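Trainee: sequence first, then the predicted structure:
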Amino acid sequence: MKRLLVAALALAAGGTAVRAADLLPQGAAPLPPLPRSAPSFISEIRFGVTAQDPTGPESGSANLTGEILSVRPFAAADPVLNLLIPRIHVGGSLNLAGNTSFAYAGLTWTFDITQAIFVEGSFGGAVHNGETDPIDDHHNALGCTALFRESGSVGMRVTENWTVMATVEHLSNAGLCSNNRGLTNFGLKVGYTF
């Protein structure tokens, strides 16, 4: 107690700085740092840019994209079976020219080619704010508001936490609605793994 009082007086009097270790009893071990925990559900976040449907009516515009991926819900003892267990993804794409933007969700499978190089495939659904019927030559007629979305990527792990990926994604209604122009975007993403 006397040591604590002396340290407090020294600090108040403008003396040298007091560290937490100075307040521990003689010979006591310092407290370990508090552990930092990663989010329990989120395994990765990604941001990127894509070219909007370069061969379609909305070509010449770009999208900002963002995506969150979950951890795998469980792991298999067999490494081959483990590759078949997907992660859940949720994301969105905002068109910077006011063309079709969309939100999406689905499943993602990641396969390592080497320790640094990987390929990825995903499948799910999307909803968009674009046109369902043709209105002019500068908008895609997507037929339905809800679409299927699939994507493929080739990526590289730059560090333990950071990745870069080249990606292509396609959205369409698979012929379930009268119009099915579809939307295919190409781009780059940067990912951070927790």
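Mentor: Ah, there it is. Residues are numbered from 1 along each chain as shown.
Trainee: can we go C-alpha only for contacts and neighbour counts from here?
Mentor: OK.
Trainee: would you check that Met165 makes contact with Lys189?
Mentor: Yes: if you go by C-alpha atoms under 8 Å, Met165 and Lys189 touch, sitting 5.2 Å apart.
Trainee: quick one: the strands in this structure?
Mentor: 42-51, 62-70, 87-95, 102-112, 117-128, 146-157, 162-172, 183-193 (DSSP state E).
Trainee: dump these to TSV, plus distance to Arg3 and mean neighbour count.
Mentor: TSV is the format used below for the strands of the chain (distance: least, C-alpha to C-alpha, whole Å; neighbours: other C-alpha atoms under 10 Å):
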stretch	distance to Arg3	mean neighbour count
strand 42-51	46	19
strand 62-70	50	20
strand 87-95	55	20
strand 102-112	57	18
strand 117-128	57	18
strand 146-157	51	20
strand 162-172	47	20
strand 183-193	45	19
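Trainee: any idea which of those strands gets closest to Leu81?
Mentor: Minimum separation from Leu81 across those (C-alpha to C-alpha) falls at strand 102-112, 11.6 Å.
Trainee: neighbouring contacts of that closest one?
Mentor: 83-94, 118-129, 149 (C-alpha atoms under 8 Å, 6 or more residues apart in numbering).
Trainee: got it, and stretch 49-59?
Mentor: 60-65, 95, 99, 137-140, 183-189.
Trainee: try 6 Å
Mentor: Contacts with stretch 49-59, where a contact means C-alpha atoms under 6 Å, 6 or more residues apart in numbering, come from 61-65, 138-140, 183-188.
Trainee: one more: stretch 135-147?
Mentor: 57-58, 125-128, 131-134, 172-173, 177-182.
Trainee: if you set the cut-off to 10 Å instead, what comes out?
Mentor: Under the contact criterion C-alpha atoms under 10 Å, 6 or more residues apart in numbering, stretch 135-147 has outside partners 53, 56-59, 99-100, 102-104, 124-134, 170-183.
Trainee: quick one: end-to-end length of that stretch, please.
Mentor: Criterion C-alpha to C-alpha, to the nearest Å; first-to-last residue distance in stretch 135-147 is 19 Å.
Trainee: structure two is appended below for comparative analysis:
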Amino acid sequence: MFTRTLAAVAALAAFTAPALADDNRGTEFRLGVTAHDLSDHVEDGPNYTIGAYFASPDFLDFIWSPRPYLYGSFNSNSLTNFGAAGLDWTFDLTENLHINVGSGISYNDGVRDIDRTAPANDPNRIRLATTRSLMGEHWLFHTTFGMDYDISETVSIGVYYEHISHGQILGNGRNQALDNAGVRIGYRFGR
């Protein structure tokens, strides 16, 4: 599952990056690590993250010039991994301090639900219910909030929170979702 998610994120990045690379406002790559599944504490292990944030194309100027992004989050214990794509808005607090708000769609390789027809004492049902977040759907919304500080013209450090769930819109029923929070380092070029 991890390999499929990574391959999907890489393919989407390779397909999208050339169309946006000529924009003089820059492209940014971010690497991070997050604490995984903060709300339920069922899944554990940190997630390693990678994101590509592209310069906002002119046709998005009317909605405050969000940056398109591609993102991957990979669990160190081979639990739920996910990839996402969406838009990220940056708001300057000072010359070097920025708030980021992102919204997009994600795909995860997690467990959708337990087999409700299995007996209550079924070992597989018990294992899944006690060790995995039950996502409800594979396609989920991806929402992020972050704060980054520019330590140079090209490098930033930051903290962020992310949430993936279907919000009873992309699915119904089970919706344990995932909440992750962590730190990241960014590198910008092409400005």
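Mentor: Noted; the coordinates are in hand. Keep in mind that this is a model prediction, so the values were computed, not measured.
Trainee: where is the longest helix in the first structure?
Mentor: Assignment by DSSP state H gives helix 2-12 as the longest helix of the first structure.
Trainee: and that helix, what's buried?
Mentor: Ala7 (16 or more other C-alpha atoms under 10 Å).
Trainee: from His98 of the second structure, how far off is whichever residue in the second structure pairs up with Leu96 of the first structure?
Mentor: Using TM-score structural alignment, the partner of Leu96 of the first structure in the second structure is Ser76. Separation of Ser76 of the second structure from His98 of the second structure (C-alpha to C-alpha) stands at 29 Å.
Trainee: related to what we said a few turns ago, other SSEs contacting the longest helix of the first structure?
Mentor: Applying 3 or more C-alpha pairs under 10 Å, 6 or more residues apart in numbering; DSSP states H and E, we find helix 2-12 of the first structure packed against no helix or strand.
Trainee: show me the contacts for the aligned partner of His98 of the second structure in the first structure.
Mentor: In the first structure, the residue matched to His98 of the second structure (TM-score structural alignment) is Phe118. By C-alpha under 10 Å, 6+ apart, the contact set of Phe118 of the first structure is 110-112, 153-157, 163, 165.
Trainee: in JSON lines: those, plus distance to Val6 of the first structure.
Mentor: Output for those, formatted as JSON lines (distance: C-alpha to C-alpha, whole Å):
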{"residue": "Thr110", "distance to Val6 of the first structure": "59"}
{"residue": "Phe111", "distance to Val6 of the first structure": "61"}
{"residue": "Asp112", "distance to Val6 of the first structure": "59"}
{"residue": "Ser153", "distance to Val6 of the first structure": "63"}
{"residue": "Val154", "distance to Val6 of the first structure": "62"}
{"residue": "Gly155", "distance to Val6 of the first structure": "59"}
{"residue": "Met156", "distance to Val6 of the first structure": "56"}
{"residue": "Arg157", "distance to Val6 of the first structure": "53"}
{"residue": "Thr163", "distance to Val6 of the first structure": "52"}
{"residue": "Met165", "distance to Val6 of the first structure": "58"}
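Trainee: quick one on the thing from earlier: would you list the strands of the first structure in JSON lines and tack on distance to Ala76 of the first structure?
Mentor: Below are the strands of the first structure laid out as JSON lines (distance: least, C-alpha to C-alpha, whole Å):
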{"stretch": "strand 42-51", "distance to Ala76 of the first structure": "18"}
{"stretch": "strand 62-70", "distance to Ala76 of the first structure": "17"}
{"stretch": "strand 87-95", "distance to Ala76 of the first structure": "14"}
{"stretch": "strand 102-112", "distance to Ala76 of the first structure": "14"}
{"stretch": "strand 117-128", "distance to Ala76 of the first structure": "19"}
{"stretch": "strand 146-157", "distance to Ala76 of the first structure": "23"}
{"stretch": "strand 162-172", "distance to Ala76 of the first structure": "25"}
{"stretch": "strand 183-193", "distance to Ala76 of the first structure": "21"}
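Trainee: which among these is found nearest to Leu11 of the first structure?
Mentor: Nearest to Leu11 of the first structure, of the strands of the first structure and by C-alpha to C-alpha, is strand 183-193 at 42.2 Å.
Trainee: which residue range of the second structure does that closest one align onto?
Mentor: Against the second structure, strand 183-193 of the first structure falls on residues 178-188 (TM-score structural alignment).
Trainee: mean deviation of that stretch from the first structure?
Mentor: Stretch 178-188 of the second structure differs from its equivalent in the first structure by a mean of 0.4 Å after superposition (mean C-alpha distance after the TM-score superposition for the first structure).
Trainee: contact partners for the aligned partner of Thr27 of the second structure in the first structure?
Mentor: Correspondence of Thr27 of the second structure to the first structure, assessed by TM-score structural alignment: Ser43. Applying C-alpha under 10 Å, 6+ apart to Ser43 of the first structure gives the contacts 68-72, 87-88, 192-194.
Trainee: cheers, nothing more for now.
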